[in-house]
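Enquirer: sequence first, then the predicted structure, then my questions.
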Amino acid sequence: MNEKYIWPLIGVILGWLLSLLSSGINKRSDKLKSIGRLISKLLFIHEHVQTLQNICEHLNKYTVSWKEFENSRKLFTERYFLEPPLLLDSLQSSIEEISGIYPVEALKLHKLVDRLLIFKKAPLTTATRSDELYEIIFKTYVISIEICKSELNSMLRFFALRHGLLTFFRVLQQLAARNTSKESEEFTSNLAQEFYTEINRNSKCGVKPSSNN
């Protein structure tokens, strides 16, 4: 074949290969950005779940009845847990963003969000009329929180590994630190006491606690 035809053909092929390479790099970059945004939001949700779990543990130290406990728990979930609403909206958007790449995991996350909303909106007040009934329901509630946290950990590890080894180890470090953080323990202890004090004060004054800040 004449050289005057070969070199242009080689140029076209090289251009096509470079275009494919550039497209692949851009797609991978976009994918990593989507996963990174999701990881960031899942870590924030994980912090909320961890705080709810710790709050429930600390409230046991301050409340003297299940009714006081439930009123304090309800006030916390209404005022702080998964607030502001934009938090979950943003998470849902990120889940949709990666659903085309990881459809099964996206479905699991959507179901997980639905269960987290139950923790926020669960109407347990009527159960306080019976200590035995409330104790059974609350134990189920606590176990469900632990299961959700475990699933969040699993999802975080899954996506962190796909983002990169460095991200994977940093996420593991973050999760481990949360379980041993003295600052977090002190914060939730003070927060639990604050809610109990507010509930106790309002009940004496006959005032219904506000869920607004």
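Expert: Now that the structure is in, tell me what you want to look at. Residues are numbered from 1 along each chain as shown.

Enquirer: switch to C-alpha atoms for all contacts and neighbour counts from now on
Expert: Noted.

Enquirer: so which strand or helix has the residue nearest the centre of the chain?
Expert: The chain has I45 as the residue nearest its centroid, 2.1 Å off, counting by CA atoms, centre = their mean. Element membership for I45 (DSSP states H and E) is helix 3-62.

Enquirer: which elements pack onto that helix?
Expert: Applying 3 or more CA pairs under 8 Å, 6 or more residues apart in numbering; DSSP states H and E, we find helix 3-62 packed against helix 66-79, helix 86-99, helix 131-163, helix 182-205.

Enquirer: and here's the other structure:
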Amino acid sequence: MDFKYIWPIVGIVLGWLLAGISAGWRGRLERKRVTAKLLTRIIYIYEDLLMLQSITEPLKDISEDWESHEKLRQYVVGKHFLSSGDSLSALDTLIDEYSQYKPLEAVKLRGLMRLITKHKNVKLLGSSREEQKYIFLLSVYEVGLDQCETAIKNSLVRIANSHGLYMWLKIMKFVKEKDKRNQISNSVLDEIYAEYQKNSEQPVSE
């Protein structure tokens, strides 16, 4: 057998094989990079949402009436919930990147972000002068927050799973710890209320 013809063919095949392995490895690393950045952004939003949930009942306790409660609620949401304007826009870009790997998950996540944004923009001041109506609408709003929290937690777990086992375990631990510690401290509540009183002369939209 004349090996002088075989070795060039073997070299070409090996070259293709190595190039394929290299491209696959680079693609895997890029996918992990995009997934990790997406998880980080979602965690920021998740923590904001948990803060908003944890402060819901304490706000009722420190408010004089439902109208003052709604003004305080709007202030807290506007100041402390998704307060960074670039947070959602950056997330939108990452969802686009992630969609090439998990298109259905990206669609779900985009819908969830729209729902969370709607909750940020809820205004109930006009209804706060009618107690029963306001309590009903506020209850609907709070149930919506709970649903958003469950959905975003489930998204975190699924996306972490697509990153790898180690990341999934870390996210599961993170979520469980957050569930246990989802209580706002009195000092933080006092700080927020003092901040609100200082800025209370600013008008609040209905």
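Expert: Looks like it arrived, so ask away. Note that the coordinates shown come from a computational prediction; the quantities given were computed from them, not determined experimentally.

Enquirer: quick one on the thing from earlier: just name the most buried of the helices and strands packed on helix 3-62 of the first structure.
Expert: Greatest average neighbour count among these goes to helix 66-79 (a mean of 20), per mean count of other CA atoms under 10 Å.

Enquirer: centre of the chain to it, how far?
Expert: Helix 66-79 of the first structure has its C-alpha centroid displaced from the chain centroid by 20 Å (CA atoms, centre = their mean, to the nearest Å).

Enquirer: what is the neighbour count of Q202 of the second structure?
Expert: 10 (other CA atoms under 10 Å).

Enquirer: in contact with whichever residue in the first structure pairs up with it, which residues?
Expert: Under the alignment (TM-score structural alignment), Q202 of the second structure pairs with K208 of the first structure. Going by CA atoms under 8 Å, 6 or more residues apart in numbering, K208 of the first structure touches N202.

Enquirer: returning to what we had before: need the helices and strands packed on helix 3-62 of the first structure in JSON lines with distance to E3 of the first structure, can you?
Expert: Formatted as JSON lines, these follow (distance: least, CA to CA, whole Å):
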{"stretch": "helix 66-79", "distance to E3 of the first structure": "75"}
{"stretch": "helix 86-99", "distance to E3 of the first structure": "48"}
{"stretch": "helix 131-163", "distance to E3 of the first structure": "46"}
{"stretch": "helix 182-205", "distance to E3 of the first structure": "72"}
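
Enquirer: between those, which one is closest to Q173 of the first structure.
Expert: Shortest distance between Q173 of the first structure and those, using CA to CA, is found for helix 131-163: 11.0 Å.

Enquirer: average offset of that closest one relative to the second structure?
Expert: For helix 131-163 of the first structure, the mean deviation from the second structure after alignment is 0.6 Å (mean CA distance after the TM-score superposition for the first structure).

Enquirer: packing partners for that helix?
Expert: Using 3+ CA pairs under 8 Å, 6+ apart: helix 131-163 of the first structure touches helix 3-62, helix 66-79, helix 103-121, helix 165-180.

Enquirer: with respect to S94 of the first structure, which of these lies nearest?
Expert: Nearest of those (CA to CA): helix 3-62, 5.5 Å.

Enquirer: and that closest one with helix 131-163, angle?
Expert: With axes from the mean of the first three to the mean of the last three CA atoms, to 10 degrees defining the directions, helix 3-62 of the first structure sits at 160 degrees from helix 131-163.

Enquirer: ok so, going back, whereabouts in the second structure does the helix holding I45 of the first structure align?
Expert: Going by TM-score structural alignment: helix 3-62 of the first structure matches residues 3-62.

Enquirer: follow-up on the earlier one: what's the average distance of the helix holding I45 of the first structure to the second structure?
Expert: Overall, helix 3-62 of the first structure averages 0.6 Å from its counterpart (mean CA distance after the TM-score superposition for the first structure).
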